[in-house]
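> what would the 3D arrangement of this be:
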Amino acid sequence: MTGFLRFDGAVELDPAIDAWFARQRPTLAALAQPWWARMRGCGDDVRELLHDGVPTACLGDVPFAYVGAYTAHAAVGFFHGADLDDPAGLLEGRGRRMRHVKLRPDGVVAEAALAALVDAAYRHACGLVEDG
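Purely as a prediction, here's the structure:
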């Protein structure tokens, strides 16, 4: 695949992301933080940056996932989510590539299924980097 999205400026640990979490409503930050930690932990090659105001995880310069905090929910998003297998049906969105999972303070998170999506998004990015 050629012509996929790339971001300049991703670093190993971006202090702006910790500041971003500190500015969020505590209930929403608490929903997003474990998933951000999961993204960071996918591999030693994971880099990060704030893109469009949200923490974004990259493999080198290829973004694979992000977390966001909005008015009534947090989200875990995937830049190539349309390419991911989603047997639990968690992914939302109708865009050509991107998909997300909404996390609500009063909701139940299918943790194993969402963890599998994060891991799959990282592996997918590994394939893009290798091919590209």
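> going by C-alpha atoms from here, please, whenever you check contacts or count neighbours.
Will do.
> quick check: buried residues in the host helix or strand of residue 122?
According to DSSP states H and E, residue 122 maps onto helix 111-131. Counting neighbours by 16 or more other CA atoms under 10 Å, one finds that the buried residues in helix 111-131 are 114, 117, 118, 119, 120, 121, 122, 124, 125, 126.
> and which of the residues you listed is nearest to residue 13?
residue 122 (17.1 Å; CA to CA).
> so who does the residue lying closest to the closest one once chain neighbours are set aside touch?
Spatial nearest neighbour of residue 122, excluding adjacent residues (CA to CA, 6 or more residues apart in numbering): residue 64 at 6.0 Å. Shown in contact with residue 64 (CA atoms under 8 Å, 6 or more residues apart in numbering): 56, 57, 58, 78, 79, 80, 121, 122, 124, 125.
> one more to put side by side:
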Amino acid sequence: METPDDQLAAFAARYAPEIAERGLAAIARLRQRMPGAHRLVYDNYNALAVGFAHGDRAKDAFVSIAFYPRWVTLFFLYGSGLDDPAGVLKGQGARVRHVVLNSVEDLERPEIVALLDQALERQSPAPEGEGPLVIKSISPKQRARRP
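This is a model prediction of the structure:
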């Protein structure tokens, strides 16, 4: 029987190698920063998304990494309320904002670190210990994962 880690690796392997590597590295970096967070995996029609949450429900997620055929995106699920003096957040929705990650090192840019700090400050304290990886859904129909 496949473990959730095996499943996530298999989902990522359907993308171009550079996208898979960047997305998995971004998840690992966020995992280091938030070890108690649950990682909620949604292999959806349009993208593979991994939400970081302080619970096991989608509504508990506050940031996520999404794999697309040509890029990897960091989503701030309550990004419209974040202070963004550098203007790095994109999107016009009522709540969600995003940043396309050109490399995993983008997660270390001071303006993105500041946004992550704000997102974390607005959450309830993370659970103690290591948060689980949970496969929440796998869409039976999916767009092509490679350009």
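> rewinding a little: what lines up against the residue nearest to residue 122 of structure 1 once you look at structure 2?
Matched by TM-score structural alignment, residue 64 of structure 1 corresponds to residue 62 in structure 2.
> in which helix or strand would I find its match?
Assigned by DSSP H and E, residue 62 of structure 2 belongs to strand 61-67.
> mean shift between that strand and structure 1?
Compared with structure 1 after the fit, strand 61-67 of structure 2 shows a mean deviation of 1.0 Å (mean CA distance after the TM-score superposition for structure 1).
> now do the strands in structure 2.
Applying DSSP state E to structure 2 gives strands spanning 38-43, 48-53, 61-67, 72-76, 97-101, 133-138.
> among the ones you listed, which comes closest to residue 91 of structure 2?
Smallest distance to residue 91 of structure 2 across the strands of structure 2 (CA to CA): 5.0 Å, for strand 97-101.
> against structure 1, where does the closest one fall?
Against structure 1, strand 97-101 of structure 2 falls on residues 99-103 (TM-score structural alignment).
> on average, how far is the matching stretch from the matching bit in structure 2?
Mean deviation for stretch 99-103 of structure 1: 1.0 Å (mean CA distance after the TM-score superposition for structure 1).
> so what touches that stretch?
Contacts of stretch 99-103 of structure 1 (CA under 8 Å, 6+ apart): 31-32, 73-82, 90-93, 109.
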